[in-house]
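> Build me a model from this:
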Amino acid sequence: MLVADEQTLRQQLAACYRIFAMLGWTELIYNHITMRVPGPALHFLINPFGLHYSEVTAASLVKVDLSGAVVGESPWPVNPAGFTLHSAIHSGIADAHCVMHMHTTAGCAVACSQAGLSMDNFYAAQLHGRLAYHDFEGVTVHADEGPRVVKSIGSAQAVILRNHGLLSLGTSIPQAFSYLWTLQRACEIQVAGAGLGATLAIPESIQRKASADALQFDERYGAGADVFSALVRMVDRVDPTYRQ
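Model prediction:
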């Protein structure tokens, strides 16, 4: 359920873009983090096309409809093609209020791996039953791929786009961030351990337990709000202009 007003969400989303920049989760001016705006209309906030994540502010975020068309006025353009993937997920999955997508090196490496994510580390185990895969169909600019993406995701919140990158979704920005951070950490550890020999397998029963105990995803326990708030404070100490 969306409970924050649009201005609050604008500041939170702008902070999230700055957090991605701080963590090095950027791809020049590309990729997107989108958030549904409260209200009956299916409107969403997206980054202005042409700005680096470190330049995004609350005011510069652009409101768009499901087609990617600008709602109201904005001095900034958007990348409608880049919103195609997000639009399909927002419209096809009821609780996908926030959608995050990125192309980190570790994430792309695992996405290109035939075996995918190895469920043999602390972070991967927490994603048992929460992870989905979608096969590569080329650059995600074609609307007809949307229903297949939604079908691939099913009830998952963390997604590996084969040969492409990582994606997460959630009812809030902090929750979606928690899923993406956990997936990214799992990928980093897998890539860092490559070449060290066989890994220790985690029994599926333990994976299920680890996933059930991963309270950072659970709305009853804040759904990652405490961690996200700590990162926002870090951004504030460096450059609070995202609030403008």
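> going forward, measure contacts and count neighbours with C-alpha atoms only.
OK.
> what about the residue most central in space within the chain, which SS state?
In the chain, the residue lying closest to the centroid (CA atoms, centre = their mean) is M100, at 2.2 Å. Going by DSSP: H, G, I helix; E, B strand; the rest coil, the secondary structure assigned to M100 is strand.
> show me what contacts it?
32-34, 167-169, 176-177, 180 (CA atoms under 8 Å, 6 or more residues apart in numbering).
> what do you get if the cut-off is 10 Å, keeping everything else the same?
Contacts for M100 (CA atoms under 10 Å, 6 or more residues apart in numbering) come out as 31-35, 86, 158, 166-170, 173, 176-177, 179-180.
> Which residue comes closest to it once chain neighbours are left out?
With CA to CA, 6 or more residues apart in numbering as the criterion, M100 has its nearest non-adjacent residue at 4.5 Å, and that residue is I33.
> Next, the second sequence, to be compared with the first:
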Amino acid sequence: SMYCVRSRLLRVKCFGILSQTRPNQRPTDLLAANFKRSRSNMVQTDIEPPSEAQVRLDLAAAFRFVVHERMNEGIANHFSYQIESKAEGHSRNAMIVNPFGTHFANVTASKLAKIDIDDETLYRFDPTSPPPPVDPTAICIHGAIHKLLGRRARCILHLHPHYATALSSLKDPKLLPIDQNTARFFNRLSYDDGFDGMGLGDEAERLATRIGENSAIILGNHGVLVIGESIGGALDEMYYLELAARNYMTALMSGKELSILSDECAEKTAQQWDAQNQVYAPQFIAQIRELLHKKEPEYKD
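Predicted coordinates:
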């Protein structure tokens, strides 16, 4: 698959860089120095996007993984991938997203909906009519962000995971660098404090502006949203954001003084994350697919 090719290319690049390691030089420092830093899942402009079939497999795998990690919430929250873009020469703007009313554990590749983002009839919700094919809030937020941010937001994940949502509910939700997971997001996490109910208004435009150059944003009193060019990269970012929030909130609950890393150490650690994620993210989603192939093979249906 394209992700396997991408993974192999990145490994070759990393091994070539690591062969230049000098005595007393850490390999991760060399990687961080050689990879151009990007805050949106290391956009690879020389790599063609995956096929629709691959997108469906990876997105279905992402839904199933989130269930295993207990990061989902009822039949709410949404993952989407823009499969067609007018900005890239397609005739329409279309995305693949979870259908209305489907629990993440029941998502399969074929159940995922493919919709025209510009179809205004999908933006309306009428309780007296049959259920819509896709939750209008997903179209309002995801559809608009896909179009506003383009390729760097090809994949959008939105969740209300336990610890990250608890963090978003604090008066000061800033995630401080107290370990390597929290340091991953040092100067790489955006914040929004404009929660005003369900996202059926201009929330998407605000979030697209607030996220800036980063790939993750804490939605005040709401949850989190992550963008990325690839599904694997976005899922890896979402997963570690929840782990980082868990570590941070648990430390806060101890009531003891936090041992906060220096800015220099936190930035160095974040750059090391930036470098290794280019290799880890494609492998991460590949391993999830392999596990599901053994335990829940129906995800591919």
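> which residue in the second structure lines up with the residue nearest to the centre of the first structure?
Mapped onto the second structure by TM-score structural alignment, M100 of the first structure lines up with L157.
> distance of its match from L59 of the second structure?
According to CA to CA, to the nearest Å, L157 of the second structure stands 10 Å off from L59 of the second structure.
> can you check L149 of the second structure too?
Distance of L149 of the second structure to L59 of the second structure, given as CA to CA: 20 Å.
> Enumerate every residue touching L235 of the second structure.
Counted by CA under 10 Å, 6+ apart, L235 of the second structure has contacts 58-59, 62-63, 65-66, 79, 155-157, 226-228, 241, 281, 284-285.
> Which position in the first structure pairs with it?
Counting by TM-score structural alignment, L235 of the second structure corresponds to F177 in the first structure.
> so how much does the helix or strand hosting that match differ from the second structure once superposed?
Assigned by DSSP states H and E, F177 of the first structure falls within helix 173-193. On superposition with the second structure, the mean distance recorded for helix 173-193 of the first structure (mean CA distance after the TM-score superposition for the first structure) is 0.9 Å.
> Just the buried positions in that helix, please.
173-180, 182-191 (16 or more other CA atoms under 10 Å).
> Same question for stretch 159-170 of the second structure.
Applying 16+ other CA under 10 Å to stretch 159-170 of the second structure flags 159-169 as buried.
> mind listing the helices in the first structure by residue range?
6-23, 80-92, 105-112, 122-125, 146-153, 173-193, 204-212, 225-238 (DSSP state H).
> Reformat those helices into JSON lines and put distance to A59 of the first structure next to each item.
Output for the helices of the first structure, formatted as JSON lines (distance: least, CA to CA, whole Å):
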{"stretch": "helix 6-23", "distance to A59 of the first structure": "7"}
{"stretch": "helix 80-92", "distance to A59 of the first structure": "19"}
{"stretch": "helix 105-112", "distance to A59 of the first structure": "30"}
{"stretch": "helix 122-125", "distance to A59 of the first structure": "35"}
{"stretch": "helix 146-153", "distance to A59 of the first structure": "29"}
{"stretch": "helix 173-193", "distance to A59 of the first structure": "18"}
{"stretch": "helix 204-212", "distance to A59 of the first structure": "37"}
{"stretch": "helix 225-238", "distance to A59 of the first structure": "17"}
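> mind checking which of those is nearest F44 of the first structure?
Of all the helices of the first structure, helix 80-92 sits nearest to F44 of the first structure, with 9.0 Å by CA to CA.
> Verify the contact between E242 of the second structure and P161 for me.
Yes: at 6.8 Å, E242 of the second structure and P161 qualify as touching, with contact defined as CA atoms under 10 Å.
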